[in-house]
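K.L.:
Predicted structure and sequence below. I'll ask about it afterward.
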Amino acid sequence: MSKRTSSAVVNGSVAKDGGSNAAAPTQDKQKLLLSADTGHFSLIRAMHLADLITLCNGACGTLSVFTSLAYCLGDPNDLHTLYRALLFLPFGLFFDFLDGKVARWRKKSSLMGQELDSLADLISFGVAPAAAAFALGMRTPLDQLLLTFFVLCGLARLARFNVTVAVLPRDASGKSAYFEGTPIPTTLALDGIMAYWIHNGTVLETLPLGIAFEGSPLAFHPVVLMFVLHGCLMTSRSIRIPKP
């Protein structure tokens, strides 16, 4: 999901509101700064306020990954570390919503912002939840393969969104009328389930449903199939969720 791209990708909504002429110089200036051969901090100067907020989303996801790694390297009874790993992700969602609000308020959008938004979402709602699941105990080789499938589904879903958002049907305000597949931030539902397991202390060897085919190369935790299912829902084209 990308609030910025759905509302203003390549000035999509701005053009429909009659403000494309004002937004075009902004994009031209950003392209000039990004393509300049010289100039100190040209990348920073090219960023809009919404872009910096998007980076905060990515920072939340990155800190979540680091916290999951810290749990794997530390005391397995320190469940508060796992809580912290999951706690960063709702903040990532907050920044994901905020950058779109700011972009529409300032009437500034860009292709760079579109790409930043998707990359930040992949970290916060794809890689970070998979890292948390690994930290919780889904660590067999097959678990890792299935979690990788989940992350790749998120990656493919975001790439498809960036490609198709300009041609999806739009409402009167210029926003895309629906999402194709479940938006990637809906992964927070899985984070909520994992938080519940942490609350009950059912982690590592006590994960719900145990382990299937234990002792064989096909050993895996059945709960990892939640991530597989969610990945399939994200990449579905038959699922169309109306935007609020």
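P.N.:
Happy to help now that I have it.

K.L.:
C-alpha only now, for contacts and for neighbours.
P.N.:
Will do.

K.L.:
Could you look up the next helix or strand downstream of the helix or strand in which L233 is found?
P.N.:
Using DSSP states H and E, L233 maps to helix 225-235. Using DSSP H and E, the helix or strand that directly follows helix 225-235 along the chain is strand 240-242.

K.L.:
buried residues in that next one?
P.N.:
For strand 240-242, a neighbour-count test (16 or more other CA atoms under 10 Å) marks nothing as buried.

K.L.:
show me what contacts I53?
P.N.:
Contact partners of I53, counting by CA atoms under 8 Å, 6 or more residues apart in numbering, are F95, D96, L98, D99.

K.L.:
Now do it against G12, distance only.
P.N.:
According to CA to CA, to the nearest Å, I53 stands 21 Å off from G12.

K.L.:
Comparison target below:
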Amino acid sequence: MSKRRSSVSATNGAASRETSQVSPPTIDKQKLLLSSDAGHFSLVRALHLADLITELNGLCGILSLFSSMRYCLGDPSEHGNLWAALCFLPLGLFFDFLDGKVARWRKKSSMMGQELDSLADLISFGVSPAALAFALGLRTAADHLCLAFFVLCGLTRLARFNVTASHIPKDASGKARYFEGTPIPTTLALDALMAWWLSNGWTHGDLPGGVWMAGTVLEVHPVVLLFVVHGCLMTSRTIHIPKP
């Protein structure tokens, strides 16, 4: 994902973000606040404006999760909560883009921001889509394993980014030249697909492709393999997608 937190100069040995050059004094100041200020609201005071916007990305993912759970507890024929779960995810993407814009505008980035970015993305574009797929009807044991694989791929991709971002070639402005593997927000393509299923009333037993090996321990909905493929694309090291 196009991160606002991309690179710290090699001479400082600090961690990097994917979209903006980070100045050492900014990082040192926030580190000092986080480690030495013991006040009740010290953590809030240490956050930059861009960090607070990142929190809104995470909030959208959490609300999507709750909406999926509310659907599972209610009438399966009432799809209002499913639509709400779907709508929160592109809103999370909006905040994911906005935090980078704000970080570059204010010229404030940090290691804290990089970690917040990854954690919020995991909730909004990893866990929440998997929960939504479960709510739609991918509920067999094999479905669970495939969805768990998808989430773990997203987790691994984000962790790899945090470790390797400083080694990806940069352009003159300090931005990484390409994404290594598909960015995790591309899971919105799966969300759009699920929205199409829902608009046609294809939930539970009506999901496209039906069920394979029904009645056995290997019972699975073949459409769940789309999540497996997407997880593999996210963790690929051979796919290099040029950044806009």
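P.N.:
Sure thing, it's come through. In this text the structure is predicted, and so the values were computed from the model without any measurement.

K.L.:
hmm, back to that, just the ones in helices from the contacts of I53 of the first structure, please.
P.N.:
Among the contacts of I53 of the first structure, the ones falling in helices (DSSP state H) are F95, D96, L98, D99.

K.L.:
Closest to L43 of the first structure out of those residues?
P.N.:
Taking CA to CA as the measure, L43 of the first structure sits nearest to D99 out of these, at 18.1 Å.

K.L.:
quick one on the thing from earlier: looking at neighbours, which among the ones in helices among the contacts of I53 of the first structure is most surrounded?
P.N.:
Looking at those with neighbours defined as other CA atoms under 10 Å, the largest count falls to D96 at 28 neighbours.

K.L.:
Work out for me the element the spatially most central residue of the first structure sits within.
P.N.:
Nearest residue to the geometric centre of the first structure (CA atoms, centre = their mean): D121, 2.2 Å. Per DSSP H and E: D121 of the first structure is located in helix 111-122.

K.L.:
mean deviation (superposed) between whichever helix or strand comes after that helix and the second structure, please.
P.N.:
Per DSSP H and E, helix 111-122 of the first structure leads on to helix 128-136 as the next helix or strand towards the C-terminus. Once fitted to the second structure, helix 128-136 of the first structure is off its aligned match by 0.2 Å on average (mean CA distance after the TM-score superposition for the first structure).

K.L.:
what does helix 128-136 of the first structure rub up against?
P.N.:
Identification of contacts with helix 128-136 of the first structure by CA under 8 Å, 6+ apart yields 61-62, 64-65, 68-69, 71-72, 82, 85-86, 89, 144, 147-148, 150-151, 187, 190-191, 194, 203-204, 207.

K.L.:
if we can go back for a sec, and the helix holding L233 of the first structure, what does it pack onto?
P.N.:
Contact partners of helix 225-235 of the first structure among helices and strands, from 3 or more CA pairs under 8 Å, 6 or more residues apart in numbering; DSSP states H and E: helix 141-164.

K.L.:
one more time with 10 Å
P.N.:
Contact here means 3 or more CA pairs under 10 Å, 6 or more residues apart in numbering; DSSP states H and E; on that basis helix 225-235 of the first structure packs against helix 128-136, helix 141-164, strand 178-180, helix 188-200.

K.L.:
Could you list which residues are in contact with L119 of the second structure?
P.N.:
Taking CA atoms under 10 Å, 6 or more residues apart in numbering as the contact definition, L119 of the second structure lies against T54, E55, N57, G58, G113, G126, L155, L158, A159.

K.L.:
Can you give the distance from stretch 147-157 of the second structure to the centre of its chain?
P.N.:
10 Å (CA atoms, centre = their mean, to the nearest Å).

K.L.:
same check, this time on stretch 65-81 of the second structure
P.N.:
22 Å.

K.L.:
start and end residues in the first structure for it, please.
P.N.:
Stretch 65-81 of the second structure corresponds to residues 65-81 in the first structure, going by TM-score structural alignment.
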